[in-house]
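Peer 1: build me a structure from this.
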Amino acid sequence: MAHWPGNIDAAARVADKLVDNAFQHAEPFGPGEGWVELRLTVLPKTDALLIEVDDATPEFADFEKATTAEPSNPPPGLWWVRHYQGTLSWDPKTDATTGDVVGKTVTAFLPTTWSPA
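Peer 2: From the prediction side, this is the model:
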């Protein structure tokens, strides 16, 4: 992310919110406190930033509601993706060996340019 030409503060905030949501509203992988996986990728053709977070809960209850919520005080975590003109999606995460669903991947795409509304 350090070499991404976009708004680093926006990217850090969105990554933080996605990881926080995974721990607050989903199950982490592993025993005890567990873990979630965070991946950051700069897409070569567009320079958009792909932020992915994996957790062990295979569904995303109320995805539409969570992603369209209006800001409050404080704003809901996923609202920040929309604020920074990004897009949010999710897909089931499958085991590469067995094909079994083992969780989900929540994905945010952030453009390199952002202009506050």
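Peer 1: only C-alpha atoms from now on, for both contacts and neighbour counts.
Peer 2: Will do.
Peer 1: tell me the buried residues in the longest strand anywhere in the chain?
Peer 2: Among the elements of type strand in the chain, defined by DSSP state E, the one spanning the most residues is strand 101-110. By neighbour count with 16 or more other C-alpha atoms under 10 Å, strand 101-110 contains the buried residues 102-110.
Peer 1: just stretch 41-60 next, same as before
Peer 2: Across stretch 41-60, burial judged by 16+ other C-alpha under 10 Å covers 42, 47-60.
Peer 1: in the protein, which helix is the longest?
Peer 2: Criterion DSSP state H: the longest helix present in the chain is helix 8-25.
Peer 1: and the next helix or strand after that one, what other elements does it pack with?
Peer 2: The helix or strand immediately downstream of helix 8-25 is strand 37-42, counting by DSSP states H and E. With contacts taken as 3 or more C-alpha pairs under 8 Å, 6 or more residues apart in numbering; DSSP states H and E, strand 37-42 sits against strand 49-55.
Peer 1: residue contacts, the residue of the chain most remote from its centre?
Peer 2: The C-alpha centroid of the chain is most remote from T98, which lies 25.0 Å away (C-alpha atoms, centre = their mean). With contact set as C-alpha atoms under 8 Å, 6 or more residues apart in numbering, T98 has no partners.
Peer 1: for comparison, sequence B:
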Amino acid sequence: MYPPTQRKPPLGGAGAPADPSLSPTLSSAVDLETDEHPVRAPVILLPLQQEDEAEPRYKWATKLTATEAAGPNARLRVRTRLTVARWPGNIDAASRVADKLVDNAFRHAKPFGSGQGWIELRLTLEPKTDAVLIEVDDPLPEFADFEAATTAEPEGSPPGLWWVRHYQGTLSWDVRKDDVDTVVGKTVRALIPITEGEAA
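Peer 2: Coordinates of the predicted model:
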């Protein structure tokens, strides 16, 4: 036992030089303080995805042959697609609206392509509300008497676009442009919401 006033001599006897191998912790600490790591990786911070940039949980698009059967065909396909997507809203209402929009494009606009041609139909489930957006494209860039078609009260059998308002939906339209900003037609949109009872 060494007295408190004396220090224990290093191994190998008094005055012997210290062996660096006996102090790996000290040696490592010195290396970290004096040397830099040879590889440096930049840290890149990515912004969080904004809520309004969220992707819709379901999207679908098709082309329908422009015939008398285009509307009923759209109705059948939309019913099937919304069932597959497990949409909690009124599938019968949404499929009927799709039928009316496609039939309206067939009767009052003109189809894409030559000959019989086609009409384009798209479905999107909105990411925030889960409302279904139904879009129909045709090559005619005008929509004559749009206000009258969407606000007039029906006399007798209701016109096709009346059904959008009947199901508490919103109807709108805009010109359609290609990649070089040339007007190539129009898009008619119907947004059908999920009512409070359906959401429950």
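Peer 1: returning to that earlier point: so where in the second structure does the longest strand of the first structure end up aligned?
Peer 2: Mapping strand 101-110 of the first structure onto the second structure (TM-score structural alignment) gives residues 183-192.
Peer 1: can you lay out the buried residues of strand 101-110 of the first structure as TSV showing distance to F23 of the first structure?
Peer 2: TSV is the format used below for those (distance: C-alpha to C-alpha, whole Å):
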residue	distance to F23 of the first structure
V102	16
G103	13
K104	13
T105	13
V106	13
T107	15
A108	17
F109	20
L110	22
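Peer 1: map L161 of the second structure onto the first structure.
Peer 2: When the two structures are superposed using TM-score structural alignment, L161 of the second structure falls opposite L78 in the first structure.
Peer 1: spatially nearest residue to its match, not counting backbone neighbours?
Peer 2: Distances taken as C-alpha to C-alpha, 6 or more residues apart in numbering put T67 closest to L78 of the first structure, at 5.9 Å, once the chain neighbours are dropped.
Peer 1: you'd agree the one you found is in a helix?
Peer 2: Yes - residue state for T67 of the first structure (DSSP: H, G, I helix; E, B strand; the rest coil) corresponds to a helix.
Peer 1: could you find the counterpart of it in the second structure?
Peer 2: Taking TM-score structural alignment, T67 of the first structure has T150 as its aligned residue in the second structure.
Peer 1: its match against G160, yeah?
Peer 2: No - in terms of C-alpha atoms under 8 Å, T150 of the second structure does not count as a neighbour of G160; the distance is 9.6 Å.
Peer 1: picking up where we left off before, and the residue nearest to L78 of the first structure, what does it touch?
Peer 2: 78-79, 82, 88.
Peer 1: so which of those would you say is closest to N7 of the first structure?
Peer 2: When these are compared for distance to N7 of the first structure (C-alpha to C-alpha), R82 wins out at 14.1 Å.
Peer 1: after the helix or strand hosting the closest one, which helix or strand is next? Please name it.
Peer 2: R82 of the first structure belongs to helix 79-83 when elements are defined using DSSP H and E. Later in the chain than helix 79-83 of the first structure, the nearest helix or strand by DSSP H and E is strand 87-94.
Peer 1: now do the longest strand of the first structure against strand 87-94, angle only.
Peer 2: When axes from the mean of the first three to the mean of the last three C-alpha atoms, to 10 degrees is applied, the directions of strand 101-110 of the first structure and strand 87-94 differ by 160 degrees.
Peer 1: residues in contact with strand 101-110 of the first structure: which ones?
Peer 2: The contact list for strand 101-110 of the first structure (C-alpha under 8 Å, 6+ apart) reads 11, 14, 18, 48-60, 81, 84-95.
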